[in-house]
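K.L.:
Structure of the sequence below:
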Amino acid sequence: MSRITKEESSPVGFRILDLFAGPGGLDVAAHVLGHEITGIEWDAGACATRGAAGMDTFKGDVRRYRAALFPRAQVLTGGPPCQTFTVAGHGAGRKALDQVLEYIERLRKAVEAEDQEWKEIFRTWRQISEELRRRELEAKKVRAAKSKVDELRTSKRRAVKDRLEQLGRSKDQVRKFLKDLRNPRSVDFAFDDELKGLLKEFIDLDDEHHRLREVLEGLGDERTGLVLQPLWWVIERSRRPGSEPYEAVILEQVRAVMPVWNAYAEVLTTLGYRTKTQLMHTEAFGVPQTRRRAVLMARLGETSPANELFADPLPEVPETHEQYQAKELSSTSPKARRAGTSASKRPREMWISMEKALENARKISPRKVHRRPHFTVISNYGTGGVPEERGQRDDNAPSATITGKVSRNRLVRKGSNEDLAEFDRFTHAEAGVLQTFPVEYPWCGNDVSQQIGNAVPPRLALHVLCRVLEPELSAAEAEARLEQAVSDLEAWKPAGPTKILGHRDLKGHPLAQTPPPAHS
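P.N.:
Model prediction:
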């Protein structure tokens, strides 16, 4: 079940290639739906987890592979790293986003140009790649220079502290002076010539620090190029002579990436795909967690004019559960909204709480899910921009977004904020369950919390895969399909570990085999 085979996939199954595959959130969902899937992932920890889970995996940078190496892949999925788009302050996120959109526009024009030959499209991509490479090399030099400046700033700050202590300043006074150095031009050291000299040197270093940071923001980083990779793979399969286009494309990331997916959709439409971008609230799809994901879905258009199934844009993935609101008026409560649902549609279910999700998982694996009294989760993050005001969520509600810092969240007794004597942190298995991984998922390697936080919620992936890959199902058939898939997902267990592959393993791999001629 967990290994890709050399036999042809079933009539229902697809052969999927997953870029930036992570620990296997989309992969395990694909498996329970009967699809064959291969992932490409560079992180050693995620690869260790994938290997233990039996997920077919090539380790390495996606840029070291290319679409032509996997000619038998029918579906392309992935979630390229896009953290630069969410960087707060100084416009870094906006600059990175604008830069990516500019590159996508250049690719769109190359694809749409009349009588555009493949070599001209490839030339555009090569120019973009070379430009990104130059930016990366320049950014590397600037980061090295900034690191030296930051070391000197730290040294000067330490010298200021030492001098203040020599002058007999109290700890509180020293602490205030050092805090004021965040805006060094506002600091007054007129009472001591040595401090005045240190302050001038610190200001010069601070100015250089800000200048270099602005240069880095303009250059972007390697993730700018990574986010373009899925689009290029689709273009290559669609335009390269002798290649066949992917039958479907599914991409997901944080909500800040939606403008990128919208720009992608314009290019994919030109390439003959029906597309849909959708901001999905995970709790509205049965995930016991509030999280918003930007999803791009595309399906290759039907060539037969008599078949109107693929004539229009793809429909949205329908929500099956209520969206969570921490403070709801009685008139807009989940019960009230369900009562007003149209009789022609099945009423949405209540969102799933942490308590219910963990209870269900404990029935499957009592040894991996602890039995606790009712609890409140106190987040590692502040709320409203105030670090001291930690976000809180009771166990009868969905979890807040699971991040790479989930292991730092504290669990206290509900209603009293009294520390639990034991089990005051989520285990890896429990955090995985809140991300809708099977409770028996074999988390391995380094920084497991980060793996879990970055993963695609498998239950969300079930909904998207079903909608995009099985559009012919009726509403009742899709409902039954998802119900069975959710049950299979919860009960999933690894069949055994698999070897992590590299470039040398491409020869003979099922997705790397050249497809037989159409007439054979």
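K.L.:
drop to CA atoms for contacts and neighbour counts, all remaining ones
P.N.:
Noted.
K.L.:
Where does the closest residue in space to Pro387 that isn't next to it in sequence sit, in terms of helix or strand?
P.N.:
Closest residue to Pro387 apart from its sequence neighbours, by Cα to Cα, 6 or more residues apart in numbering: Tyr381 at 6.5 Å. Secondary structure from DSSP states H and E places Tyr381 in strand 375-383.
K.L.:
try Gly22
P.N.:
Assigned by DSSP H and E, Gly22 belongs to neither a helix nor a strand.
K.L.:
Show the contacting residues for it.
P.N.:
Listed by Cα atoms under 8 Å, 6 or more residues apart in numbering, the contact partners of Gly22 are 41, 43, 46-47, 451, 454-455.
K.L.:
Most neighbours among those, please name it.
P.N.:
In terms of neighbours by other Cα atoms under 10 Å, the contacts of Gly22 top out with Cys47 at 29 neighbours.
K.L.:
Report the contact partners of that residue.
P.N.:
Cys47 neighbours (Cα under 8 Å, 6+ apart): 22-23, 41, 57, 59, 445, 500.
K.L.:
Who wins on neighbours among those?
P.N.:
For those, neighbours tallied by other Cα under 10 Å; top is Pro23, 31 neighbours.
K.L.:
Greatest separation within the contacts of Cys47: which pair is it?
P.N.:
Thr57 and Gly445 (15.0 Å; Cα to Cα).
K.L.:
Could you count how many residues lie near the residue nearest to Glu222 when sequence neighbours are not counted?
P.N.:
Sequence neighbours aside, Glu136 is the residue nearest to Glu222 in space, at 6.3 Å (criterion: Cα to Cα, 6+ apart). Residues lying near Glu136 (other Cα under 10 Å) number 20.
K.L.:
coming back round to it: among the contacts of Gly22, which one sits closest to Val75?
P.N.:
Glu41 (16.9 Å).
K.L.:
hang on, the closest one packs against Phe20?
P.N.:
Yes - using Cα atoms under 8 Å, Glu41 is in contact with Phe20, at 5.1 Å.
K.L.:
Now for those two: what residues contact both?
P.N.:
Val62.
K.L.:
Now do the helices in the stretch 151-300 of the chain.
P.N.:
171-180, 193-219, 222-226, 229-239, 258-270 (DSSP state H, counting those that start in this stretch).
K.L.:
Kindly present the ones you listed as JSON lines, with separate columns for mean neighbour count and distance to Glu120.
P.N.:
Listed next are the helices of the stretch 151-300 of the chain as JSON lines, based on neighbours: other Cα atoms under 10 Å; distance: least, Cα to Cα, whole Å:
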{"stretch": "helix 171-180", "mean neighbour count": "14", "distance to Glu120": "56"}
{"stretch": "helix 193-219", "mean neighbour count": "16", "distance to Glu120": "26"}
{"stretch": "helix 222-226", "mean neighbour count": "19", "distance to Glu120": "20"}
{"stretch": "helix 229-239", "mean neighbour count": "20", "distance to Glu120": "11"}
{"stretch": "helix 258-270", "mean neighbour count": "19", "distance to Glu120": "16"}
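K.L.:
Second input sequence below; structure requested for side-by-side comparison:
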Amino acid sequence: MTSTAPQQSSILDKPFVLDLFAGPGGLDVAGHALDIPSLGIEWDKGACLTRYAAGLDTLHADVSAVRKSAFESLPPEVNVLAGGPPCQTYSVAGHGAGREALERVKTYIERLTAGEPDEAIDESLKTLSDPRTALVLEPLRYAIQATRSPTREKRPYDVIVLEQVPAVEELWHHYAMVLRETGLPDGTKYKVVVGRLDTETYGVPQKRSRAVLIARREGLDAPSLPAPTHHSYEAKEWNRRNESDQAASHRQQPTLGGEGLLPWRSMGEVLGNPAGRHPGRPTPFLVRSNYGSSGVSGRRGVRSDQQPAFTVTGRISRSVIFQHLDNDIVYEGPRFSMNEAGMLQSFPPDYPWSGTAQAQQVGNAVPPLFGAHLLSAALGMPRPDTDVMSKPWQPATTEQQAKLRSHGCGAEDACTDRCPRPADQVAPPSTMRPRKPKKIDQTKSAK
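P.N.:
You can find the predicted model right below:
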């Protein structure tokens, strides 16, 4: 899809993004808004169908497989590497295999930058309890592969942009250390910045924390994290200010300190008004999250339309919505549509969610407005306007979709043998939470 956004200045003459683990298109939509071309690699068929419908250039493929056998087919003009590796094994909502393997993963980072052969690394990775844990290494392996690629004339990527759940911040710091001090095996070093950012401070109507890494090749100016544009949302502060008011859910956002920062954006601000095919959701309303609070499954968190959304996950469609009438009668209203869930992630209205597991697609995506701030900061571009994603999205035509799928899957209307098999996308048995060792009663064992 051709962007109509004005060309903005960048540290690179012609930035071109390779988006690993591209999902339904969060970073690519960000690139579209900034008039930056991109190619996404995604192995989930449903997410690829969404991308084709949205007009996004896509390879329906396994990121690891492309690196091993099809790297030379990637556009040689790619100079920005970006992505958010799957988070299931690192997320606090997951089983924790990745968190438990952090120290081991650090050694793999060191072995890769030391130039150890891929075959030896791959053999060692087989010992991980969940193979998805190793996917966090793929951006580094792509960066190294770029310096060995004849098609690229062994030219390294100029910029690297990565984001993940907060638990991966420790690994990003290790990435940063080796990229700065050791560099890639060919000697290329990077200037790197790492931090933990909250998406609502960039205008996304949702509380979501992400660990971010931005790197620029030596010879370019040192990178910096994007400066926040909006206030941070603090639930305790909100509750403290509203606890004496029985109509707390109807109160406007309190005035907070912070020179030059806009108020954080609420669910009602984004969903209340009509946009494209979105008719506008009546306000006020309350949202009861599907998740428990403080580890208690029966204690559900509740927020009003005057607050940002909870972190949008694959369970967003299970959140219960309560509508309020003027006479204080409360009734259960319609749950969030996929269009609304996407808008809470800052996707444009009418984004063409397609395929299966659409709620999971929405929850796994990089919020596009947040992605636009990351790309702008990484490339030294002016920060994007908050309303850059507010215009309804224009889906691709049938002909455009057929052309994109022919390139991404090998056929205009179907997957081919080169596409990942659905059976390969099933989570391994190790997604069961590891059992904690039983405590031994020393008094009984002594008997």
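K.L.:
check contacts around the residue nearest to Glu222 of structure 1.
P.N.:
219-222.
K.L.:
related to what we said a few turns ago, of the helices of the stretch 151-300 of structure 1, give the one that comes closest to Asp98 of structure 1.
P.N.:
Taking Cα to Cα, helix 258-270 is the member of the helices of the stretch 151-300 of structure 1 nearest to Asp98 of structure 1, at 9.3 Å.
K.L.:
now that closest one against helix 229-239, angle please.
P.N.:
0 degrees (axes from the mean of the first three to the mean of the last three Cα atoms, to 10 degrees).
K.L.:
Give me the contacts around helix 258-270 of structure 1.
P.N.:
Here helix 258-270 of structure 1 makes contact (Cα under 8 Å, 6+ apart) with 97, 100-101, 104-105, 107-108, 111-112, 231, 274-277, 279, 294-296, 298.
K.L.:
same deal with stretch 128-144 of structure 2?
P.N.:
20, 63-64, 67, 81-83, 85-86, 88-90, 97-98, 101, 105, 108-109, 112-113, 125, 156-157, 184-185, 428, 430-431.
K.L.:
in the stretch 151-300 of structure 2, which spans are strands?
P.N.:
For the stretch 151-300 of structure 2, the strands defined by DSSP state E, counting those that start in this stretch occupy 159-164, 190-198, 209-217, 285-293, 296-304.
K.L.:
against structure 1, where does the shortest one fall?
P.N.:
It refers to strand 159-164 of structure 2. The aligned range for strand 159-164 of structure 2 in structure 1 is 248-253, by TM-score structural alignment.
K.L.:
Buried residues of that stretch, list them for me.
P.N.:
Going by neighbour count (16 or more other Cα atoms under 10 Å), the buried part of stretch 248-253 of structure 1 is 248-253.
K.L.:
Give me the secondary structure label for Val412 of structure 1.
P.N.:
Look at Val412 of structure 1: counting by DSSP: H, G, I helix; E, B strand; the rest coil, its state is strand.
K.L.:
Now which residue in structure 2 aligns to it?
P.N.:
Match for Val412 of structure 1 (TM-score structural alignment): Phe322.
K.L.:
contacting residues for its match?
P.N.:
By Cα under 8 Å, 6+ apart, Phe322 of structure 2 lies in contact with 285-288, 330-333.
K.L.:
Mind filtering those down to those shared with structure 1?
P.N.:
Contacts conserved in structure 1 for these, using both residues aligned by TM-score structural alignment, their matches' Cα atoms under 8 Å: 285-288, 330-332.
K.L.:
can I get the residues you listed in JSON lines with distance to Pro384 of structure 2 and neighbour count?
P.N.:
Putting those into JSON lines (distance: Cα to Cα, whole Å; neighbours: other Cα atoms under 10 Å) gives the following:
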{"residue": "Phe285", "distance to Pro384 of structure 2": "30", "neighbour count": "24"}
{"residue": "Leu286", "distance to Pro384 of structure 2": "30", "neighbour count": "24"}
{"residue": "Val287", "distance to Pro384 of structure 2": "29", "neighbour count": "24"}
{"residue": "Arg288", "distance to Pro384 of structure 2": "32", "neighbour count": "18"}
{"residue": "Val330", "distance to Pro384 of structure 2": "39", "neighbour count": "13"}
{"residue": "Tyr331", "distance to Pro384 of structure 2": "39", "neighbour count": "12"}
{"residue": "Glu332", "distance to Pro384 of structure 2": "37", "neighbour count": "13"}
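K.L.:
any idea how far Ala365 of structure 2 lies from Ser232 of structure 2?
P.N.:
As judged by Cα to Cα, to the nearest Å, Ala365 of structure 2 and Ser232 of structure 2 stand 21 Å apart.
K.L.:
now Lys207 of structure 2
P.N.:
Taking Cα to Cα, one finds Lys207 of structure 2 at 9 Å from Ser232 of structure 2.
K.L.:
Tally up the residues packed near the nearest residue to Ala284 of structure 1 once chain neighbours are set aside, please.
P.N.:
Once flanking residues are discounted, Ala284 of structure 1 sits nearest to His321: 4.3 Å by Cα to Cα, 6+ apart. When counting by other Cα under 10 Å, one arrives at 21 neighbours for His321 of structure 1.
K.L.:
Just give me the match in structure 2 for His321 of structure 1.
P.N.:
In structure 2, His321 of structure 1 lands on His230 (TM-score structural alignment).
K.L.:
from what I can see its match touches Tyr202, true?
P.N.:
Yes - in this structure, His230 of structure 2 is within contact of Tyr202 by Cα under 8 Å, at 5.6 Å.
K.L.:
Distance-wise, check Arg362 of structure 1 relative to Leu489 of structure 1.
P.N.:
Using Cα to Cα, we find Arg362 of structure 1 at a distance of 15 Å from Leu489 of structure 1.
K.L.:
ugh, typo on my part, it should be Ala68 of structure 1
P.N.:
Applying Cα to Cα to Ala68 of structure 1 and Leu489 of structure 1 gives a distance of 32 Å.
K.L.:
For the residue most central in space within structure 2, which non-adjacent residue is spatially closest?
P.N.:
By Cα atoms, centre = their mean, structure 2 has its centre lying nearest to Val366, at 2.7 Å. Nearest residue to Val366 of structure 2 in three dimensions, chain neighbours excluded: Gly26, at 4.6 Å (Cα to Cα, 6+ apart).
K.L.:
got a list of what that neighbour touches?
P.N.:
Contact partners of Gly26 of structure 2, counting by Cα under 8 Å, 6+ apart, are 347, 365-368, 371.
K.L.:
quick one: it and Leu369 of structure 2, what's the gap?
P.N.:
8 Å.
K.L.:
which neighbours do those two share?
P.N.:
Common contacts of Gly26 of structure 2 and Leu369 (Cα under 8 Å, 6+ apart): Phe347.
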